[in-house]
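Novice: Okay, sequence plus prediction incoming.
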Amino acid sequence: MPTADAVDLSYAIGLPPEEAIAYFKEKGYAISFKWQDVWAEAHARAFTVSGITRLDVLTDVREALTAALENGETLADFQNRLQPLLEAKGWWGKGRIVDEATGEILGKRLNPRRLETIFRTNLQSSYMAGRFQEQLASAELRPYWEYVAVMDNRTRPAHRSLHGRVFRYDDPFWSRFYPPNGWNCRCRVRTRSARDMERLELLASSSEGRLEEVDQPIDREGNTRKVIAFNDPATGKRFVADPGFGFNPGVAAYEPDLSRYPPELAKQYRKYKEAA
């Protein structure tokens, strides 16, 4: 078992929470050539892989991801399951698929590097959606949520800057920056009780007055999208999730059974939903 501070995705998906599996299974499909075509919350509601424009290939990828989530499979298991199917259909390798008769670009092939990004991002989003539901359900006892980054040489500086920061569960910060906050993001959230806060001498931060709408570049052509940024008083810098992220996957995709929540927590969930 990993230590409390370790983030081992294979261990996480090996547990798999029912909420995470439900999140992934309830997604519909969206066909897109560019990842920018299916934006943020829409990505949480519809499964898509940029460059895959054939529904049968998209279905193959989704079914392989579902199996990995349900069975606690590794990246290698995922690739071994999917690669023969992609090879048979001509979608494995490098480069684009082009119609020889018309010259039309039909899609982009998949390779080990792209499969790793697809695997980690989709399973991390699904797992974190399940984690959010569980954590919100117990927020009366553990109302303080701590941002936890993996502090190694692969961690983005911006994500590193949030490591150890604590916000209450009902702070608007979590409606936009509950992990993952980017491609291959490995961050997570740990809950704390009032007793934990006192024992560990932790201080809660607040995003009040520090969230603002900004223009974020999303491609090399200079196109932008309106996103929410957090002006961090601890660093003096602006934190913005990677393009296409910046939403809470546990809120955007589906509605939990709020009857099992205490009234105050159900009310807070609805606030999250409005913010999404």
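Specialist: Nice, thanks for sending it over.

Novice: rest of the way, CA atoms for contacts and neighbours
Specialist: Noted.

Novice: for the longest helix anywhere in the chain, which positions count as buried?
Specialist: In the chain, with assignment by DSSP state H, the single longest helix is helix 112-137. Neighbour counts over helix 112-137 (16 or more other Cα atoms under 10 Å) mark 115-116, 118-133, 135-137 as buried.

Novice: and Ala68, how far is that from Ala76?
Specialist: Remark: distance between Ala68 and Ala76 (Cα to Cα, to the nearest Å) = 10 Å.

Novice: swap in Pro263?
Specialist: For Pro263, the distance to Ala76 - Cα to Cα - is 44 Å.

Novice: just Gly93 next, same as before
Specialist: Distance, Gly93 to Ala76, by Cα to Cα: 16 Å.

Novice: Next one for the comparison:
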Amino acid sequence: MPDSNLTPEQFAQLMKLTPQDAVDWLMARNLMRETFAWEDIFQAEHNTQFTISRLARVDLLQDIYDGIVANVNGNLSRRDWMRDVEQLLRERGWWGLNEVTDPVTGDVVRTRFDAARLKLIFDTNTSQAYAAGLWERAQRTKKTHPYMRYVTMDDGHVRPKHRAWHNVTLPIDHPWWDQHFPPCGWRCRCRAEPMNQEDYDLGYTESRPGAEFDANAPIVQTPLVKIAPPSPMVDYVNTRTGQIVQVADGIDPGFGYNPGKARSQALKDLEQAKLQRAAKGIADAAKKDGMSE
């Protein structure tokens, strides 16, 4: 836990989105898996597995995955990644329209790789990685910044239900963040920001909409929303497995989880499993040596 007397500069440095936590999350997803529908790997399963729907080549998955890790690690731009992946897919005969056979249904399905799809693949994976990294940083700094604020781009492209969450500011460990930690859908541009007690008590945020066009744009004060909004759950049927899951209304199926929190829980589960195995090994060794009955 950080020192409660951190200066603003020290906190800014600590919260700077250096990529290590994001890279750690990506590196943990080192199990390549061929899938034929986005529902084949659902929600928190993405913490350990990497896939691109209908790309039936594990070697290509590995190359694309390595490129995303390199980008988040600061070694490659999105433009460079897209250029390299397009060249790779062209060389392997996967650029443009292809047909693959779904092993579950036996159907021949079409898949297209073009610039728009590469952007979606890149943006989805990197935004999830940065969300996981931000969550882990926020956990380390919650002594000085115990709240999290939901922030939209506040423009005409924001989903109406996401706009209703703008400025929702709750304790970091509030259960609302279990499903509402952005991104909350495909191409979602929302983000979360840590907040200290002083700003929370002030009760509002300040912004200058249009400042990029008008240096004299007036400051707008927007009140914080300090109560979790209603969060009705809706049933979603995974068409691949038949499993019924509940997702908060306004969140795209597959995004109803907190990547950073899910990763932390997965690490705890792994540690507990190792401890249990170790405990059994110690007990077995003791029996073998006649140290216990």
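Specialist: Looks like it came in fine. Just so you know, these numbers come straight off a predicted model, no measurement behind them.

Novice: corresponding residues in the second structure for the helix or strand following the longest helix of the first structure?
Specialist: Scanning forward in sequence from helix 112-137 of the first structure by DSSP states H and E, the next helix or strand is strand 144-148. The aligned range for strand 144-148 of the first structure in the second structure is 147-151, by TM-score structural alignment.

Novice: Strands of the first structure, start to end?
Specialist: With strands called from DSSP state E, the first structure shows them at 28-29, 46-47, 96-98, 105-108, 144-148, 166-168, 188-192, 204-205, 211-217, 224-232, 237-239.

Novice: Out of those strands, flag the one nearest Ala12 of the first structure.
Specialist: When the strands of the first structure are compared by Cα to Cα, strand 188-192 sits nearest Ala12 of the first structure, at 11.0 Å.

Novice: tell me the average deviation of the closest one from the second structure after fitting.
Specialist: Once fitted to the second structure, strand 188-192 of the first structure is off its aligned match by 1.1 Å on average (mean Cα distance after the TM-score superposition for the first structure).

Novice: and that strand, which stretch of the second structure?
Specialist: Counting by TM-score structural alignment, strand 188-192 of the first structure pairs with residues 191-195 of the second structure.

Novice: How about the matching stretch, which residues are buried there?
Specialist: 191-195.

Novice: How about stretch 85-96 of the second structure?
Specialist: For stretch 85-96 of the second structure, by 16+ other Cα under 10 Å, it's 85-86, 88-89, 94-95.

Novice: now stretch 200-211 of the first structure
Specialist: For stretch 200-211 of the first structure, burial by neighbour count (16+ other Cα under 10 Å) applies to 202, 205-207, 211.

Novice: With distance to Gln268 of the first structure as new columns, can the residues you listed be given to me in a markdown table?
Specialist: Output for these, formatted as a markdown table (distance: Cα to Cα, whole Å):
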| residue | distance to Gln268 of the first structure |
| --- | --- |
| Leu202 | 23 |
| Ser205 | 18 |
| Ser206 | 16 |
| Ser207 | 16 |
| Leu211 | 18 |
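
Novice: Going by distance to Phe167 of the first structure, which of those residues wins?
Specialist: Here the nearest of those to Phe167 of the first structure, counting by Cα to Cα, is Ser205; it sits at 5.2 Å.

Novice: In the second structure, what residue corresponds to the closest one?
Specialist: Per TM-score structural alignment, Ser205 of the first structure is aligned with Ile227.

Novice: so who does that match touch?
Specialist: Going by Cα atoms under 8 Å, 6 or more residues apart in numbering, Ile227 of the second structure touches 168-170.

Novice: Compare those residues and tell me which has the most neighbours.
Specialist: Thr169 (25 neighbours; other Cα atoms under 10 Å).

Novice: which one in the first structure is aligned with that one?
Specialist: Using TM-score structural alignment, the partner of Thr169 of the second structure in the first structure is Val166.

Novice: Its match and Val148 touch, don't they?
Specialist: No - if you go by Cα atoms under 8 Å, Val166 of the first structure and Val148 don't touch, sitting 9.4 Å apart.

Novice: burial measure for Gln62 of the second structure, as a count.
Specialist: With other Cα under 10 Å as criterion, Gln62 of the second structure counts 17.

Novice: Any idea how many residues pack against the residue lying closest to it once chain neighbours are set aside?
Specialist: Distances taken as Cα to Cα, 6 or more residues apart in numbering put Met32 closest to Gln62 of the second structure, at 6.8 Å, once the chain neighbours are dropped. For Met32 of the second structure, the neighbour count with other Cα under 10 Å is 18.

Novice: before we move on, what about Val109 of the second structure?
Specialist: Under the criterion other Cα under 10 Å, the count of neighbours that Val109 of the second structure has is 12.

Novice: these two touch, right, Val158 of the second structure and Ala164?
Specialist: No - the pair Val158 of the second structure / Ala164 is not scored as a contact, 9.8 Å apart, by Cα under 8 Å.
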